[in-house]
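1. After the sequence you'll find the predicted model.
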Amino acid sequence: MMRLKAYLKEGLNVAAVMGMGDAIAQLLFDKKPFDELDAGRTLRFGILGLVFVGPALRRWYLLLESRVPETYSPMRRGVTKMLVDQTLFAPPFTMAMSFLVPLANGEPIDRIRQRILDSYPSILVRNYMLWPAAQMLNFRFVPLPYQVLYAQFIALVWNCYLSLVLNS
């Protein structure tokens, strides 16, 4: 029961931040008036945070914590976690989001496939412009219970970008 509660807490935090990211993307970048905000799109993006992103990140960070030796210096531990994160987690996670966001918005599979072919490489390149430094700080300085939350505040900017690209 405690584990479920922890996953739910992470999921709710991530859902809120992802929803804010989508709303900001619509208001600031799509330049929609507040009364034309696509609340359904924001809700769907947030629900992905609740059921997929939050639980996936929590599980991933726990796995990293358990697999990277505590005997490493704090700096080596942070670098190792970041490298493993950006090598093993970032590419499939980014692919999953590139699939799930348009799927949640009702796009047909063939269109999603084409969207992934068109946008995934540039999304992944931009991922590597932001996340290695952010994750290095996260894994080096942020205590494990707050790592998902820290990542989601960085992700507020990232979610604006993802929402723009994946909802266009």
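-> Noted; the coordinates are in hand. Numbers count the residues shown, from 1 in each chain.
2. rest of the way, CA atoms for contacts and neighbours
-> Fine.
3. Quick check: what element follows the strand or helix carrying Leu4 along the chain?
-> Assessed by DSSP states H and E, Leu4 sits inside helix 2-24. Remark: after helix 2-24, the chain's next helix or strand is helix 39-48, criterion DSSP H and E.
4. here's the one I want to compare it with:
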Amino acid sequence: MEASGDIAIPVSPLVADVIASGLLWAIGDVVAQKLDVQSDGIDSRRLARQAVFGAFILAPLARSWYLLLSVMLPEASLPSTIAKVALDQTVSDDAVLAPVPIWAVTILSLMYVSLSVMQGAGVQHGLSVVRARIRDTMKANWCVWPLVQAVNLTFVPVRHQLLIVNLVSIPWSAYLSIKANRSGGGPEGISFPHGEHSPLASQRSPPKKGGFVEVVPMHDARPKKSDWEDAL
């Protein structure tokens, strides 16, 4: 007989995934910012954007994707594992946005676009970031995720596969942040376009002697190879 003080609060698997994904992406971003020697404290807006992406974009889509893989390829066999990893990680060499539902390139592209929108730069700028960076992003992705997903999709129950992905994403995003900092990457990897309405159209340096303030131009808004890295 249960104690009278015990109260069971049912939580749907989707809600649990949303909460866990948002929390773990937030933790990953905190780690990344702490490891960035150029970071001055924690950027709460950046943290919020990463948490929103993890919770409300990644979580429901990833949950559906892993359920779909388990239905398409239910067998626990080597050929089934190879097929799952291939679907999860492979993309046509000519694709910019995957023309078929290949998971890795689709979710990475969606990440760039959604972060661009949340920063106020818009969809078109996000798509330009995708076109410039997706191939290099996928090359880095393939150094880590095929092996992780081979183990995850073979041995981990479907209901926990997203959790494993989010846990691995913590050191993964921290590593990318360090690499971006060493190569001179920006703090978040999404550059605003120039223009008078841009939130970051210019930066001002501290006042010089004589009271004059020097206006320092923003960095080149064209995407750089390293800029994508700590956005993950």
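-> Now that the structure is in, tell me what you want to look at. Small disclaimer: the values here were computed from a predicted structure and weren't measured.
5. so what number do they get for TM-score?
-> For these two chains in superposition, a TM-score of 0.84 is obtained (TM-score structural alignment, normalised by the length of the first structure); 161 aligned residues with a CA RMSD of 2.2 Å.
6. How about residues contacting stretch 13-33 of the first structure?
-> 34, 37-38, 41-43, 45-50, 53-54, 149, 152-153, 155-161, 163-164 (CA atoms under 8 Å, 6 or more residues apart in numbering).
7. Report the buried members of these.
-> By neighbour count, with 16 or more other CA atoms under 10 Å, the contacts of stretch 13-33 of the first structure hold 37, 41-43, 45-50, 53-54, 149, 152, 155-161, 163-164 as buried.
8. before we move on, the earlier item: which positions in the helix holding Leu4 of the first structure come out as buried?
-> Buried residues in helix 2-24 of the first structure, counting neighbours by 16+ other CA under 10 Å, are found at 7-8, 10-24.
9. so what corresponds to Ala59 of the second structure in the first structure?
-> In the first structure, Ala59 of the second structure lines up with Gly54, judged by TM-score structural alignment.
10. so who does its match touch?
-> Residues counted as contacts of Gly54 of the first structure (CA under 8 Å, 6+ apart) are Tyr7, Glu10, Gly11, Leu12, Asn13, Val14, Ala15, Val148.
11. do Asp38 of the first structure as well
-> Gln26.
12. Quick one: map it onto the second structure.
-> Using TM-score structural alignment, Asp38 of the first structure pairs with Asp43 in the second structure.
13. now swap in Ala104 of the first structure and tell me
-> Under TM-score structural alignment, Ala104 of the first structure pairs with Met118 in the second structure.
14. gap between the spatially closest residue to its match that is not a sequence neighbour and Val85 of the second structure?
-> Leaving aside its sequence neighbours, Met118 of the second structure sits nearest to Arg49 (CA to CA, 6 or more residues apart in numbering; 6.8 Å). As judged by CA to CA, to the nearest Å, Arg49 of the second structure and Val85 of the second structure stand 28 Å apart.
15. likewise Phe53 of the second structure?
-> 23 Å.
16. Please name every helix or strand in contact with the longest helix anywhere in the first structure.
-> Counting by DSSP state H, the longest helix found in the first structure is helix 109-141. For helix 109-141 of the first structure, the packing partners by 3 or more CA pairs under 8 Å, 6 or more residues apart in numbering; DSSP states H and E come out as helix 74-84, helix 90-104, helix 147-166.
17. export the ones you listed to JSON lines and tack on distance to Ile112 of the first structure?
-> JSON lines is the format used below for these (distance: least, CA to CA, whole Å):
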{"stretch": "helix 74-84", "distance to Ile112 of the first structure": "28"}
{"stretch": "helix 90-104", "distance to Ile112 of the first structure": "6"}
{"stretch": "helix 147-166", "distance to Ile112 of the first structure": "9"}
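18. which one of those helices is the most hemmed in?
-> Most buried of these, by mean neighbour count (mean count of other CA atoms under 10 Å): helix 147-166, with a mean of 20.
19. Pull the residues that contact that one.
-> With CA under 8 Å, 6+ apart as the criterion, helix 147-166 of the first structure contacts 10, 13-14, 17-18, 20-22, 24-26, 29-30, 54, 57-58, 61, 98, 101-102, 119, 123, 134-135, 138-139, 142.
20. And for stretch 104-111 of the first structure?
-> Arg41, Arg44, Phe45, Leu103.
21. same question, stretch 123-134 of the first structure
-> Here stretch 123-134 of the first structure makes contact (CA under 8 Å, 6+ apart) with Met82, Leu83, Gln86, Ala90, Pro91, Thr94, Ala151, Ile154, Leu162.
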